[in-house]
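>>> Sequence and predicted structure are below.
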Amino acid sequence: MALETTRFDIQDHLKTQSEQTAYLEAALAEDDPSFIAIALGDIARARGVTKFAEEAGISRETIYKTFRAGGNPRLQTLAAATKVLGLRLTLVPA
């Protein structure tokens, strides 16, 4: 009997703000800027890139370019993206 599998799509698990926040927190815990960029890109796609870009005041192209593997978002772009999520960047002891 063949094993039946289904394709995993992160978009299926980023429907609510709490799911999106938990995903971003997990990415931040990895301490890898690429993980953070990818997570923000996934969240932007889950919310709709056009809408996310408008709310953040950044272009769709910026989202696609910076919020991907190897992307390097500027602090201003990160702050704008997290503000859309109802979050803000803070520092805590390591």
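All right, it came through fine.
>>> can we go C-alpha only for contacts and neighbour counts from here?
Will do.
>>> what does the lengthiest helix in the chain rub up against?
Of all the segments of type helix in the chain, defined by DSSP state H, the longest one is helix 33-47. The contact list for helix 33-47 (Cα atoms under 8 Å, 6 or more residues apart in numbering) reads 10-11, 14-15, 20, 23-24, 27-28, 52-53, 63-64, 66-73, 81.
>>> Comparison target, given below:
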Amino acid sequence: MSNTAHHDEMPILDLDLSNTKPFEASRFLDSPETIAAFLAEAMKANDAQVLMHAMGEVAKARGVNQFAQDAGVNRESLYKTLKGGDKTRFATVQKLMLALGVELTVRPLDKHLA
């Protein structure tokens, strides 16, 4: 008899997740390298909303007031920008990236992705 279980035979766990909290990446974004890696992963989604959400997490990690000041915008404007997604101008994204101390770079796609 084999000790390997088939997926049909595996029990379904009935987990109560009502008391769990959503993962907050901002708690772990504690260095420029980590921030850069986090934003690079968000960029891979090719979705402006994902990038803006990631920038929001970085803003929380850095302190929203400080981030807004570094970017040269007021706090309310920063919040609107981070909620903007597809409507956010490239110049604004670039300004926010520079305020975070990171830059957008270009590299060729892997051949199997092109």
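Thanks, I have it. Small disclaimer: the values here were computed from a predicted structure and weren't measured.
>>> Need the TM-score from the superposition.
Once superposed, the chains reach a TM-score of 0.81 (TM-score structural alignment, normalised by the length of the first structure), with 93 aligned residues with a Cα RMSD of 2.2 Å.
>>> quick revisit: from the contacts of helix 33-47 of the first structure, which ones fall inside helices?
Members of these lying in helices (criterion: DSSP H): 20, 23-24, 27-28, 52-53, 63-64, 66, 81.
>>> which non-adjacent residue is nearest the residue mapped onto R68 of the first structure from the second structure?
With TM-score structural alignment as the criterion, R68 of the first structure lines up with K83 in the second structure. In space, and not counting its chain neighbours, K83 of the second structure is closest to M52: 6.8 Å by Cα to Cα, 6 or more residues apart in numbering.
>>> Tell me the residue in the first structure aligned with the one you found.
So M52 of the second structure corresponds to A37, using TM-score structural alignment.
>>> Please tell me how far the spatially most central residue of the first structure sits from L28 of the first structure.
Taking Cα atoms, centre = their mean, the centroid of the first structure lies closest to L40, which sits 1.4 Å from it. With the distance defined as Cα to Cα, to the nearest Å, L40 of the first structure ends up 11 Å from L28 of the first structure.
>>> what about V73 of the second structure, how many neighbours?
Around V73 of the second structure sit 17 other residues, with neighbours defined as other Cα atoms under 10 Å.
>>> Name the SS class of the alignment partner in the first structure of it, please.
In the first structure, the residue matched to V73 of the second structure (TM-score structural alignment) is I58. Counting by DSSP: H, G, I helix; E, B strand; the rest coil, the backbone at I58 of the first structure sits in coil.
>>> just to revisit the earlier point, can you add neighbour count and distance to L89 of the first structure and give the ones in helices among the contacts of helix 33-47 of the first structure back as JSON lines?
Formatted as JSON lines, those follow (neighbours: other Cα atoms under 10 Å; distance: Cα to Cα, whole Å):
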{"residue": "Q20", "neighbour count": "22", "distance to L89 of the first structure": "15"}
{"residue": "Y23", "neighbour count": "20", "distance to L89 of the first structure": "15"}
{"residue": "L24", "neighbour count": "20", "distance to L89 of the first structure": "12"}
{"residue": "A27", "neighbour count": "19", "distance to L89 of the first structure": "14"}
{"residue": "L28", "neighbour count": "16", "distance to L89 of the first structure": "11"}
{"residue": "F52", "neighbour count": "22", "distance to L89 of the first structure": "18"}
{"residue": "A53", "neighbour count": "20", "distance to L89 of the first structure": "18"}
{"residue": "I63", "neighbour count": "24", "distance to L89 of the first structure": "18"}
{"residue": "Y64", "neighbour count": "15", "distance to L89 of the first structure": "21"}
{"residue": "T66", "neighbour count": "20", "distance to L89 of the first structure": "18"}
{"residue": "A81", "neighbour count": "25", "distance to L89 of the first structure": "10"}
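>>> Nothing else from me, thank you.
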